[in-house]
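Chemist: Quick one, structure for this:
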Amino acid sequence: MIQRFEVGPRMSELAVHNGVAYLAGQVPEDTSQDIVGQTRQVLAAIDALLAQAGSDKSRILRAEIFLADMADFDGMNQAWEAWVVPGHTPARATAQARLVKPEWKVEIVVTAAA
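Modeler: Below is the predicted model of the structure:
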């Protein structure tokens, strides 16, 4: 069985199958904020989606982080390290990418145990 959450015409924000939660890429809503603020927004969105799947950040298996500018790596890590659960840090990759909207500084995709 596949469960889909926040289903739209193009994509779902979350799909759960066989006890694994797959989140769509999460981006900030308030783009006036710096990288720390934008990352915090994205992490809060991830928390909310994981809760819908009956999961939480301690159960994240993998995170893929896309930065518009690698100069923001330290600021993103500042927010990330304050958010992750010590001892439960997931496998992670970070890359620079051209994001859909130029005002977005970060996009994060996670896969978690549900």
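Chemist: Please count neighbours and contacts with C-alpha atoms only from this point.
Modeler: Noted.
Chemist: Just give me the longest helix of this structure.
Modeler: helix 35-52 (DSSP state H).
Chemist: So which elements touch that helix?
Modeler: Counting contacts by 3 or more Cα pairs under 8 Å, 6 or more residues apart in numbering; DSSP states H and E, helix 35-52 is packed against strand 20-23, helix 73-83, strand 106-113.
Chemist: this one as well, want them side by side:
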Amino acid sequence: MTIQRFETNQRMSQVVVYNGVAYLAGQVPNDYDADMATQTEQVLANIDRLLAVAGTDKSKILSATIYLSDLRYFAEMNAKWDAWVPQGCAPARATVQAALADPRIKIEISVIAAV
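Modeler: Coordinates of the predicted model:
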């Protein structure tokens, strides 16, 4: 079986596809200084784009791990998440509080999807 890697550099690939499954690297917002709602929208848009690169879409997400810099953002993030996930396609999901790579980043999301 072939392993496909997309948007790869020396350190990592943004997407790896193997055996009909796409693994996305953790996605962070484009604007670290934006509010939580905007950061969440940016991360979800990045996920949409990368899933398309892999030949799949958000209706096929199997699992999502959401990292929040502070759990006080949980409700605000969920409002954007719930509007984004297609009806009847909610993946298995975990949400945790974590120190992220830059203190201005409020959210990072990693997903695994069927292709």
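Chemist: So which of the helices and strands packed on helix 35-52 of structure 1 is nearest residue 97 of structure 1?
Modeler: strand 106-113 (9.1 Å; Cα to Cα).
Chemist: Against which helices or strands is the closest one packed?
Modeler: Using 3+ Cα pairs under 8 Å, 6+ apart, the elements in contact with strand 106-113 of structure 1 are strand 20-23, helix 35-52, strand 60-67.
Chemist: returning to what we had before: check the mean deviation of the longest helix of structure 1 from structure 2.
Modeler: Superposed on structure 2, helix 35-52 of structure 1 shows a mean distance to its aligned partners of 0.4 Å (mean Cα distance after the TM-score superposition for structure 1).
Chemist: Okay, buried residues for that helix please.
Modeler: Counting neighbours by 16 or more other Cα atoms under 10 Å, one finds that the buried residues in helix 35-52 of structure 1 are 35-43, 45-46, 49-50.
Chemist: got the contact list for it?
Modeler: Where contact means Cα atoms under 8 Å, 6 or more residues apart in numbering, the residues beyond helix 35-52 of structure 1 that reach it are 5, 13-14, 21, 23, 26-31, 56-57, 72, 75-76, 78-80, 83, 104-108, 110, 112, 114.
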